[in-house]
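In: Any chance you could fold what I've pasted below:
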Amino acid sequence: MPRVDIPVTTITRDGVAGAAEVTGDPANGHAVANTSGRTVLVVSNSSVDTAQDVTLVTQATVDGQDVADRTVSVPFGETRYIGGLPEGVYGREIHIDITSADLSFQAFTFPR
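Out: Below you'll find the predicted structure:
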């Protein structure tokens, strides 16, 4: 099955309402548009006792070698804001792998 899309909300000077939250899908993973590295991914962990990992899949190579994926640990009951993900490393669409449905996602971007 295809990855579950995380819609991106553009932040404006007039302000925006919070973005819709997408529940984690460990079976299919997720994808979010990467707007020239300006995308901010908000990851919340609803677990009451377990930290959860979010793996951001890289799409770059250096000298023919794959660049290692980035893993971010989200402590139980907390939220992490992840951003500054260059297109040259993560692509125009960031692929996200998880192992728990305790995670939920929102995504924001800033206009140029």
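In: hey, let's count contacts and neighbours off CA atoms from now on
Out: OK.
In: now the residue sitting nearest the centre point of the chain: how far from Val8?
Out: Centroid-nearest residue in the chain: Leu41, 4.5 Å away (criterion: Cα atoms, centre = their mean). According to Cα to Cα, to the nearest Å, Leu41 stands 9 Å off from Val8.
In: overlap in contacts of those two?
Out: Both Leu41 and Val8 are in contact with 106-108, where contact means Cα atoms under 8 Å, 6 or more residues apart in numbering.
In: Which ones among those residues lie within strands?
Out: Among those, the members found in strands (DSSP state E) are 106-108.
In: top of these by neighbour count?
Out: Neighbour tally across those (other Cα atoms under 10 Å): the maximum, 25 neighbours, falls on Ala107.
In: That residue: what's it in contact with?
Out: For Ala107, the contact set (Cα under 8 Å, 6+ apart) comprises 6-9, 19, 32, 39-42.
In: want to put them side by side, so please do this one too:
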Amino acid sequence: MGALSAQSVAVSGTQPTYAAAGASGDTAPVGDRLVLHVVNGSASTVTVTVATPGTVGGLAIADAAQAVPAGGGAFIPLSTVYRDPVTGRAAVTYSAATDVDVAVLHLP
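Out: Predicted coordinates:
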């Protein structure tokens, strides 16, 4: 499991650095204007799941899942609703990690 760091996006543009998705998942910072950019270079759709550790009225809140098509990409907002109370970070898992790259971007 990798600990992803946020990269600031400059108003003039940024060429981010991507990391390979962790086979057992990753953790990411959460907060305003933070997004996880997922690039799926594989030949199959990959589902990215962000754990939602909270509850409402004692009932668990469903995790957020985003399907990323083969050869496509997705932006997933990393709001504070995903903050794990122990680590302070979001827990992210992937249905498959081969040929999947990720970056956490802090938008201006």
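In: TM-score of the superposition?
Out: The TM-score (TM-score structural alignment, normalised by the length of the second structure) is 0.84; 103 aligned residues with a Cα RMSD of 1.6 Å.
In: if we can go back for a sec, which of the helices or strands spans the residue nearest to the centre of the first structure?
Out: Taking DSSP states H and E as the criterion, Leu41 of the first structure maps to strand 40-45.
In: helices or strands next to that strand in the packing?
Out: Contact here means 3 or more Cα pairs under 8 Å, 6 or more residues apart in numbering; DSSP states H and E; on that basis strand 40-45 of the first structure packs against strand 70-74, strand 79-83, strand 103-109.
In: For Ala51 of the first structure, which of those is the nearest?
Out: Minimum separation from Ala51 of the first structure across these (Cα to Cα) falls at strand 70-74, 5.5 Å.
In: Tell me the counterpart residues of the closest one in the second structure, please.
Out: Mapped onto the second structure using TM-score structural alignment, strand 70-74 of the first structure covers residues 64-68.
In: Give me the mean deviation of that stretch from the first structure.
Out: When the first structure is superposed, stretch 64-68 of the second structure averages 0.5 Å from its matched positions, counting by mean Cα distance after the TM-score superposition for the first structure.
In: Buried residues, that stretch. List them.
Out: Val68 (16 or more other Cα atoms under 10 Å).
In: again, but for stretch 54-69 of the first structure
Out: Neighbour-count burial for stretch 54-69 of the first structure, counted by 16+ other Cα under 10 Å, picks out 54-60.
In: In JSON lines: those, plus secondary structure and distance to Gly77 of the first structure.
Out: Output for these, formatted as JSON lines (DSSP: H, G, I helix; E, B strand; the rest coil; distance: Cα to Cα, whole Å):
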{"residue": "Val54", "secondary structure": "strand", "distance to Gly77 of the first structure": "15"}
{"residue": "Thr55", "secondary structure": "strand", "distance to Gly77 of the first structure": "18"}
{"residue": "Leu56", "secondary structure": "strand", "distance to Gly77 of the first structure": "21"}
{"residue": "Val57", "secondary structure": "strand", "distance to Gly77 of the first structure": "24"}
{"residue": "Thr58", "secondary structure": "coil", "distance to Gly77 of the first structure": "27"}
{"residue": "Gln59", "secondary structure": "coil", "distance to Gly77 of the first structure": "30"}
{"residue": "Ala60", "secondary structure": "coil", "distance to Gly77 of the first structure": "32"}
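In: Good, wrapping up.
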